[in-house]
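Asker: Next come a sequence and a model predicted from it.
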Amino acid sequence: MFHLVRIGMPPIRFVYFDLDNTLLDHRYAERAALGDVIDDFPALFTGCDMDAVHDTYHRINKPLWQAYAQGTIDKATVKQQRFRRLLDALGADTEQASVVHTRYLQRYGAHWRYVPGAQQAFAQVAEQYGVGILTNGFSETQQRKMNQFPALRSACASVIICEEVGHLKPHPAVFAHATEQACVEPGEILYVGDSYTSDVKGSARAGWQIAWYTPRESPSKPVANGFSFSDWPDLLRRVL
């Protein structure tokens, strides 16, 4: 097995991948599911533009997730509040929030797909290194994703859903647990992920190397312990 050596860094022996917006196209599935919900509940979304609904949902969902990651609210609150607040912001009937949320989750799962190029890149990396998944997200949802994409699970020596560890990225306990599961030294782990806060900063604190996936824009912050890449062939050129 060939191990990449970069100047000033230990050789890579294990590669963890983030799941959402790295291997799997969460943005696409989320937007498509919201579109389905708008179509399924026309009375609630009368006169609502898809972009406006999507932007409002993001504005509401992001701070709820941040609060959940920080431990100030629980998972049930996120689930209960994100569509209630969305409907309230749109001037719609908030009593329908639970039904809308259930339908959203159903349709969200129907739209899961790989990020273009990610499936092939993951397979090639898995031929050269031990690989694993390290992901935030609700446990039941992330387990469904792993079941829907069995090639990911079968290739992985370690699948870690952070909620099951008791903390979310970038909490140090998550990375410590993942390091133990990889059975290598922290500096020999490369993490491939898209979030600066969860993935880049979390990896740096853990002593891991990082491949920061930035497909939509040039990185605005430095990556002292790794590199950024914007397409999967670029990652493969760097690590294989």
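Answerer: It's in. Numbering: from 1, shown residues only.
Asker: Could you use CA atoms for every contact and neighbour count after this?
Answerer: Will do.
Asker: Packing partners of the helix ranked longest in the chain?
Answerer: Longest helix in the chain, counting residues (DSSP state H): helix 50-69. Other helices and strands packing on helix 50-69, by 3 or more CA pairs under 8 Å, 6 or more residues apart in numbering; DSSP states H and E, are helix 26-40, helix 75-89.
Asker: now for the first one, which elements pack on it?
Answerer: With contacts taken as 3+ CA pairs under 8 Å, 6+ apart, helix 26-40 sits against helix 50-69, helix 97-110.
Asker: okay, now the one to match up with it:
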Amino acid sequence: MKEIQKGPKGIFFDVDDTLYDHLQPLRQALNSELALEGDFPYEAVYHRFRYYSDALSARHGGVNAAGAERDLQEMRVKRVMLALAEFRIDVTRAEAARIQDQYLREQFHISPFPGAVELIRSLQAAGHVVGLITNGPAEHQMAKIKALAMDRVIQPENIFISGAVGYDKPDPRLFTQVNEVTGTTAANSFYIGDSWRNDVVGALEAGWNAFWFNHRHVKPESAHQPHYSAVNYQELASVLLP
């Protein structure tokens, strides 16, 4: 890791699996709909679930935009079926839809990772522009942000949801628009996220400083090199705070 230079910066966080444990809602949904053994590999399924979510969204393009609700639902059901099939669990479309519906309901029973709110408030107090950049439909993602009470911490003009902006991560135009709206520059902006493809690659391709929040200890998916890595908010704070 290189040392971060002093002075005001733009510091933006991903939401899903960066501000809170994104596996928890999926675990609850799978448990409610399927008869699973105690040693079921929830985290492995979660990784494939996220993979298919990103891959199918990228293939479609604009799936989170207003007016694409039917395509979004189709993608969501398909990702459940494809992820579970890799673990020899075949579900019907109706069963996958029920799992998806329960998963969405569980996403509103969430809380931030320990230290997340404290770090954000400290960064704001230090004079940095602090915000959120997240993929998803505007209304749905905002509901999760409110469930986390992040709307009380982050100024609304610094919250960027791809469904409202018009670009999904890893599209560098999303990051460029964030810079334009917030008056920050790419060279002095930092993005913190768990997804290699969306967050690390997306930030790097936009000329930002990429901070990989690799709390699940997964391997890189390409030759890209994040500027920083951390596995918890204590590590993030040790680098980001002066």
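Answerer: Noted; the coordinates are in hand. Bear in mind the structure is a predicted one, so any value in this text is a computation, not a measurement.
Asker: rewinding a little: which one, of the helices and strands packed on helix 26-40 of structure 1, ends up nearest to Lys201 of structure 1?
Answerer: helix 50-69 (14.5 Å; CA to CA).
Asker: Could you report the distance from the nearest residue to Asp71 of structure 2 once chain neighbours are set aside to Ala203 of structure 2?
Answerer: Nearest non-adjacent residue to Asp71 of structure 2, counting by CA to CA, 6 or more residues apart in numbering: Val63, 6.4 Å away. Taking CA to CA, to the nearest Å as the criterion, Val63 of structure 2 is separated from Ala203 of structure 2 by 20 Å.
Asker: who has more neighbours, those two?
Answerer: Ala203 (29 against 26; other CA atoms under 10 Å).
Asker: Contact partners for that one?
Answerer: Listed by CA atoms under 8 Å, 6 or more residues apart in numbering, the contact partners of Ala203 of structure 2 are 170, 172, 175, 191, 209-210.
Asker: same question, Asn209 of structure 2
Answerer: 186-191, 203, 226-227.
Asker: need the helices for structure 1, in chain order.
Answerer: Along structure 1, counting by DSSP H, helices occupy 26-40, 50-69, 75-89, 97-110, 118-128, 139-148, 150-155, 162-165, 172-182, 202-206, 232-239.
Asker: out of these, deepest packed?
Answerer: Mean neighbours per residue, mean count of other CA atoms under 10 Å, is largest over the helices of structure 1 for helix 202-206, with a mean of 20.
Asker: Tell me how far that helix lies from the chain's centre.
Answerer: Centre-to-centre, helix 202-206 of structure 1 and its host chain are 16 Å apart (CA atoms, centre = their mean, to the nearest Å).
Asker: mean per-residue distance, it to structure 2?
Answerer: Superposed on structure 2, helix 202-206 of structure 1 shows a mean distance to its aligned partners of 1.3 Å (mean CA distance after the TM-score superposition for structure 1).
Asker: In structure 2, what range does that helix match?
Answerer: Aligned by TM-score structural alignment, helix 202-206 of structure 1 falls on residues 202-206 of structure 2.
Asker: Most neighbours of all the contacts of Asn209 of structure 2, which one?
Answerer: That'd be Ala203 among those, by other CA under 10 Å, with 29 neighbours.
Asker: what residues are up against Asn225 of structure 1?
Answerer: Contacts of Asn225 of structure 1 by CA under 8 Å, 6+ apart are 204, 208-210.
Asker: Go through those residues and name the one nearest Tyr57 of structure 1.
Answerer: Among the contacts of Asn225 of structure 1, Ile210 lies closest to Tyr57 of structure 1 (CA to CA), at 29.7 Å.
Asker: Take the helices and strands packed on helix 50-69 of structure 1 and lay them out in CSV including distance to Glu180 of structure 1.
Answerer: Shown next, in CSV, are the helices and strands packed on helix 50-69 of structure 1 (distance: least, CA to CA, whole Å):
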stretch, distance to Glu180 of structure 1
helix 26-40, 28
helix 75-89, 26
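Asker: Which one of those lies nearest to Gln124 of structure 1?
Answerer: Distance to Gln124 of structure 1, taken as CA to CA, is lowest for helix 26-40 among the helices and strands packed on helix 50-69 of structure 1, at 22.1 Å.
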